[in-house]
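>>> I'd like to go over a predicted model; first the sequence, then the structure.
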Amino acid sequence: MKKPTQDWRFAQANKEALLSLGAYALYFIWWFVFGYGMGDGDPEQYSYVWGMPEWFFYSCIVGYPLITVFLWGVLRFFFKEVPLDDEVPDTDENELTSADSNKGNIA
């Protein structure tokens, strides 16, 4: 008996899920390091950028546009459009057509 092979769409979906989790982890680390690393001190000793505490400026104001551009690049170069319909296997003339093979299936 022939072992079924994994559909390429599942491999692509797994890759995209791992990239999404990695991007989220990267953003969280960025935010955590700047938010708690620079903001862990006496508020009277804070440095300010544009009237905001430096830790807030770098963690929230700079981090958000950077992660947005990074995510655009990840989506542009690593994510792919995949068809969501069933793939039609190679059939002989004696076998059912793809329209007949879906009869009785509830989608």
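Alright, I've got the coordinates. Numbering: from 1, shown residues only.
>>> can we go C-alpha only for contacts and neighbour counts from here?
Will do.
>>> start from the N-terminal end of this structure and give the strands.
Counting by DSSP state E, the chain has strands at residues 48-49, 52-53.
>>> got CSV for these, with mean neighbour count and distance to F10 too?
Converted to CSV, these look like this (neighbours: other Cα atoms under 10 Å; distance: least, Cα to Cα, whole Å):
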stretch, mean neighbour count, distance to F10
strand 48-49, 12, 46
strand 52-53, 14, 45
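>>> TSV please, covering those and showing distance to I67.
Converted to TSV, the strands of the chain look like this (distance: least, Cα to Cα, whole Å):
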stretch	distance to I67
strand 48-49	20
strand 52-53	20
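>>> so which of those strands gets nearest S59?
strand 52-53 (10.1 Å; Cα to Cα).
>>> measure L19 to W72 for me?
Separation of L19 from W72 (Cα to Cα, to the nearest Å): 12 Å.
>>> one more to weigh against that first structure:
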Amino acid sequence: MKDKRYRVANREALIGIGLVIINFAIWYGFAYGLGSGDPENYTYILGFPAWFFYSCIAGTGFMIVLIFIVIKFFFKEVDFEEEEQ
């Protein structure tokens, strides 16, 4: 019989990989989407180029909130002590 903790750990690892992919897509999309143009045409938010603000500052804030939600609602408390049979 396979220990249910492995299923939980595997599921949570896959969720973590999904979060990394989302983070990379946000960063890459804004950094290279908005930042690939001529620097003279950049728009600025709070003194930062828009591509940097959205990819690094807003993207980080979004990921912090997303990770908090995922941990709160999708991750489970797992007992590490071995179960006696």
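Cool, got the structure. Being a predicted model, the structure only gives us computed values, none of them experimental.
>>> coming back round to it: which one's more surrounded, L19 and W72 of structure 1?
Neighbours around L19 of structure 1 and W72, counted as other Cα atoms under 10 Å, are more numerous at L19. The numbers are 17 against 11.
>>> that one: what's it in contact with?
V74 (Cα atoms under 8 Å, 6 or more residues apart in numbering).
>>> measure it to V88 of structure 1 for me?
For L19 of structure 1, the distance to V88 of structure 1 - Cα to Cα - is 29 Å.
>>> repeat for S20 of structure 1
Distance from S20 of structure 1 to V88 of structure 1, by Cα to Cα: 30 Å.
>>> count the residues that sit near the counterpart of G41 of structure 1 in structure 2.
Under the alignment (TM-score structural alignment), G41 of structure 1 pairs with G37 of structure 2. Neighbour count for G37 of structure 2, taken as other Cα under 10 Å: 10.
>>> cool, W55 of structure 1 as well?
Residues near W55 of structure 1, counting by other Cα under 10 Å: 23.
>>> the counterpart of it in structure 2 and L34 of structure 2: what is the separation?
In structure 2, the residue paired with W55 of structure 1 according to TM-score structural alignment is W51. Using Cα to Cα, W51 of structure 2 is found at 5 Å from L34 of structure 2.
>>> and what of E40 of structure 2?
13 Å.
>>> quick one: which of those two has more around it?
Here E40 of structure 2 and L34 are compared on neighbour count by other Cα under 10 Å; more neighbours surround L34, at 18 against 6.
>>> that one and P49 touch, don't they?
No - using Cα atoms under 8 Å, L34 of structure 2 is not in contact with P49; the gap is 9.0 Å.
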